[in-house]
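Participant: I'll drop the sequence and a predicted model, then ask my questions.
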Amino acid sequence: MHPYHRKISPYMCNGMPIGHEVFEGSRVDKKTVKEVLKDLKEKFEIGQCIFVGDRGLVTKENLEEIERHGFDSIIALRKRRNVEVKEIVLDATPHVYCIEGKELWWREVRNAEGIRYIVCRNPEVAELQRQMREENIMAIMDELNKIKGGIEKLKGKASLKRVVSQVGEVLWHKHGRRLIGYKVDEKDGRLSYWIKEESIKIEEALDGVYILRTEEQGM
């Protein structure tokens, strides 16, 4: 196993390490979680545990497996692929944050099942991400304008397949697919494009944000 291609899973008790496991870096987290939970129960005979994991561990199967063993968890949620996250950040209720300093604001949200979501926001990172997104959109628009100009010079003789390929390459390289929509006329290959305002709204709500999910009520 290459030393840089591995995962290390430490076991901590009252702040002290009591053991660890080393897994291949390419190993599927679903399988890793099952083995770690089995070790905690059988090898260490641990009855109460808070399982801490990163975004790669957030699957329905993993959460159910942790619950089945009677453990709580603190897990970071994926921002863009998680329905819970979007519901929280887009909630119209005024967001009141506790301010711990320039780099950390946080607030807590609970759902009907008592699951706690700790919403953390870094205003400086949020501003940086906003600026980077705006610069990226401008760069994409410049590239699309060049493609559109080239199409117009061909006076209706542009290849539909070629135009789609060019636009797709720009959006792929600049990560613009979720931000920019486009349409190519099937008859003359003319290109039209637009900013996805709803997607921008979601991105703005996610800027500088990360969210932790936990069932633990005593922390």
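Facilitator: Yep, that arrived. Residues are numbered from 1 along each chain as shown.
Participant: Going by C-alpha atoms from here, please, whenever you check contacts or count neighbours.
Facilitator: Fine.
Participant: biggest helix in this protein, by residue count?
Facilitator: helix 123-153 (DSSP state H).
Participant: Going by residue numbers, what spans are helices in this protein?
Facilitator: Secondary structure of the chain by DSSP H: the helices cover 29-42, 60-68, 83-89, 123-153, 160-173, 197-206.
Participant: putting a second one here so we can go through both:
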Amino acid sequence: MAVTRDGIPVRCWCWPGNTADQKLIRQVKDDMRDWTLSKIVWVTGRGFSSERNRRYLRQGDHQYIIGEKLRSGSAEVKAALSRQGRYQDVAGNMRIKEVRISDTERFVICHNPEAAERDAHMREQLIAQLNELIDGTDSLSEFKRGELRGKIAGKPGRNRYLRTTPAGKLRIDTAKAEAEAEAEENLDGKYLLRCSDPHLSAEDIALGNKQLLEVERGWRDMKQIIDLRPVYHRLEERTLTSQNIPA
């Protein structure tokens, strides 16, 4: 979706579900070239953050704002999180801090205190749910415990806190839970943005990315709250795009 600085949609695209990211980036860039706009800033999620994608997005004097994976373990992410500095309060309940770790790109750490509380609560809830699942399982047969163990294995969030004793009993891995909580506390409510534009303020970078979050939230609301389910079209002429919607 292409939007103005104020978030007003001006164009949209759609593709088959198996379309590669690189292909759709190239098509959108080519389509927008005909508009002769003075400035385009691409805002993408973490799935587009490869060096190849970033290089392509900068062609034609375009700029980008891209989310980075905090748990990627990359040297840049580690350097950004280790930098000291004071957060600045911006719109809503968001706090931002720009960190300098590159001569060609800018990095902005965004922190949402409410989201941090939710992240911590989610970990506590996962452990509580797991504890409820395995409570009283010592009296079950080995087969029944193994069956339950298999079901929990299909839930990665809960499974990472589960351990099995040498006797086959199911227990909470408290040492792992405490160590993870301590490590995750520094990441709760945070996300990292990478930007190539040397002129945007740190606040504009954060707010530009927030537009993307609002679009994604809108899709989730339609699918969950409004309960609009996907409609699968298998014929090209039945797929609505910005090119064939009647005026």
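Facilitator: Done, it's in. Keep in mind it's a predicted model, so treat the numbers as computed, not measured.
Participant: about what we covered before: turn the helices of the first structure into JSON lines, columns for mean neighbour count and distance to residue 10 of the first structure.
Facilitator: As requested, the helices of the first structure are arranged in JSON lines below (neighbours: other Cα atoms under 10 Å; distance: least, Cα to Cα, whole Å):
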{"stretch": "helix 29-42", "mean neighbour count": "16", "distance to residue 10 of the first structure": "10"}
{"stretch": "helix 60-68", "mean neighbour count": "14", "distance to residue 10 of the first structure": "16"}
{"stretch": "helix 83-89", "mean neighbour count": "16", "distance to residue 10 of the first structure": "28"}
{"stretch": "helix 123-153", "mean neighbour count": "15", "distance to residue 10 of the first structure": "29"}
{"stretch": "helix 160-173", "mean neighbour count": "15", "distance to residue 10 of the first structure": "37"}
{"stretch": "helix 197-206", "mean neighbour count": "15", "distance to residue 10 of the first structure": "30"}
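Participant: Can you check which of the ones you listed gets nearest to residue 75 of the first structure?
Facilitator: helix 60-68 (9.4 Å; Cα to Cα).
Participant: Which other helices and strands does the closest one contact?
Facilitator: In terms of contacts (3 or more Cα pairs under 8 Å, 6 or more residues apart in numbering; DSSP states H and E), helix 60-68 of the first structure is packed against helix 29-42.
Participant: Next, the angle helix 60-68 makes with the helix it packs on.
Facilitator: Orientation check (axes from the mean of the first three to the mean of the last three Cα atoms, to 10 degrees): helix 29-42 of the first structure against helix 60-68 gives 10 degrees.
Participant: re the thing from before, and the helices of the first structure as CSV, adding distance to residue 74 of the first structure?
Facilitator: Below are the helices of the first structure laid out as CSV (distance: least, Cα to Cα, whole Å):
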stretch, distance to residue 74 of the first structure
helix 29-42, 14
helix 60-68, 10
helix 83-89, 15
helix 123-153, 23
helix 160-173, 34
helix 197-206, 20
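Participant: Which of those sits closest to residue 106 of the first structure?
Facilitator: Closest approach to residue 106 of the first structure among the helices of the first structure is made by helix 123-153 (10.9 Å; Cα to Cα).
Participant: can you give me how far that closest one is from the chain middle?
Facilitator: With Cα atoms, centre = their mean, to the nearest Å as the basis, helix 123-153 of the first structure stands 21 Å off its chain's centre.
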